[in-house]
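K.L.:
below is the sequence, then the predicted model.
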Amino acid sequence: MNRIKLMLNTAQAIIAILVFGSAAPAAYAKDKECWVDLYQDSQYTGKHLRLEGPVQMKNLKNVQGENWELCIDSLKVGPRAKVTLFENTNFKLTLKEMEKYPDLLKSLGLTEKDAMEDKELIFIPNTKVHDLSDFNFRNKVRSLKIDCEG
């Protein structure tokens, strides 16, 4: 009887190692086609940074030892990446949420247009943006997300 229990316990341990051991590396593996290239200047020039996804960056003050907050002017999105840029840290849409309260906006001297400009931008795979000023977003990025598709 003890021998059977020992064999069952050993089998369970081996199965657990196989299941959890093979799943863990896959969960943390970066997708080589899920990335964004960020540039400090328009036309894909200036300082360059490649971020691999999936990743969520609540702020860009210390990215690989550099401050990228309010510095991004152009970008290229990888073939399996969806990139969301935010004007605020922590992925917040501060004024956009206030849009639901027009009296509050008015009391603060803000318009609906102001609220609409406080936004996020979403770029699909293989997008190239030579100048974020085309979206009124030049040097406004404070946080970002990279999601991997497919």
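P.N.:
Done, it's in.
K.L.:
every contact and neighbour count from this point should use C-alpha atoms.
P.N.:
Noted.
K.L.:
wait, Lys82 touches Thr127, no?
P.N.:
No - Lys82 lies out of contact with Thr127 (CA atoms under 8 Å); the separation is 9.1 Å.
K.L.:
of these two, which one has the most company?
P.N.:
Neighbours per residue (other CA atoms under 10 Å) separate Lys82 from Thr127, with Lys82 holding more: 23 against 16.
K.L.:
which ones are touching the more buried one?
P.N.:
By CA atoms under 8 Å, 6 or more residues apart in numbering, the residues touching Lys82 are 34, 122-125, 146-149.
K.L.:
any quick PyMOL command for the buried ones out of those residues?
P.N.:
Per 16 or more other CA atoms under 10 Å, the buried members of the contacts of Lys82 correspond to this PyMOL selection:
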select buried, resi 34+123+124+125+146+147+148
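K.L.:
put this beside the first:
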Amino acid sequence: MNRILSILHNFLPVFAFMLLMSAATSAIAQDKDCWADFFEESEYGGKHFLQKGSANLENLKQVNGEDWNQRIHSIKVGPKTKVTVYQCPQFELPLTEIAKKPELMQAWGITEQDVKENSLLIFTGAEQIHDLGDFNFHKKVRSLKVECLD
């Protein structure tokens, strides 16, 4: 019985070390898969900045020392990442002039939700957006969020 306890006593630190290494490796793998690369031109051309991990950029005037306000044209999204881009700074979803005129919106069949949907875009998990112009968002990004997914 003492021999078994001795073996368990000696194995406990090794087991704890293996458990810690497994958790650390998992965290590193998750971080490795959480990123977004933002490009100045379509088809991932021109200057770019890579955001690793979560970030809430309320404005893009000082990103890595440069003004990225209304410059983003294409995006690559990491496998475990959610990216939300906003047309306005500070993640605002403003109502445009048309939204201030409900009778006009009703006549055109436009809802307040339609207006809000035109103010932000959401991309998740390994998406490659070669041209934000396809979403009528060509160089309109003024704030963004990058979130890590499990």
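P.N.:
Thanks, I have it. Quick caveat: nothing in here was measured; it's all calculated off a predicted structure.
K.L.:
list just the nearest of the contacts of Lys82 of structure 1 to Thr89 of structure 1.
P.N.:
Nearest to Thr89 of structure 1 out of those is Ile146 (CA to CA; 14.9 Å).
K.L.:
what about that closest one, which SS state?
P.N.:
Going by DSSP: H, G, I helix; E, B strand; the rest coil, the secondary structure assigned to Ile146 of structure 1 is strand.
K.L.:
against Lys76 of structure 1, how distant is it?
P.N.:
Ile146 of structure 1 sits 12 Å away from Lys76 of structure 1, going by CA to CA, to the nearest Å.
K.L.:
what touches both of the two?
P.N.:
Residues touching both Ile146 of structure 1 and Lys76 (CA under 8 Å, 6+ apart): Val36.
K.L.:
burial count for the closest residue to His48 of structure 2 other than its chain neighbours?
P.N.:
Distances taken as CA to CA, 6 or more residues apart in numbering put Phe39 closest to His48 of structure 2, at 4.3 Å, once the chain neighbours are dropped. By the measure other CA under 10 Å, the count of residues near Phe39 of structure 2 is 24.
K.L.:
kindly report the same for Asn118 of structure 2.
P.N.:
When neighbours are counted by other CA under 10 Å, Asn118 of structure 2 comes out with 16.
K.L.:
show me where structure 2 has strands.
P.N.:
In structure 2, the segments counted as strands under DSSP state E are 35-39, 48-52, 55-57, 74-77, 81-86, 120-124, 128-129, 143-148.
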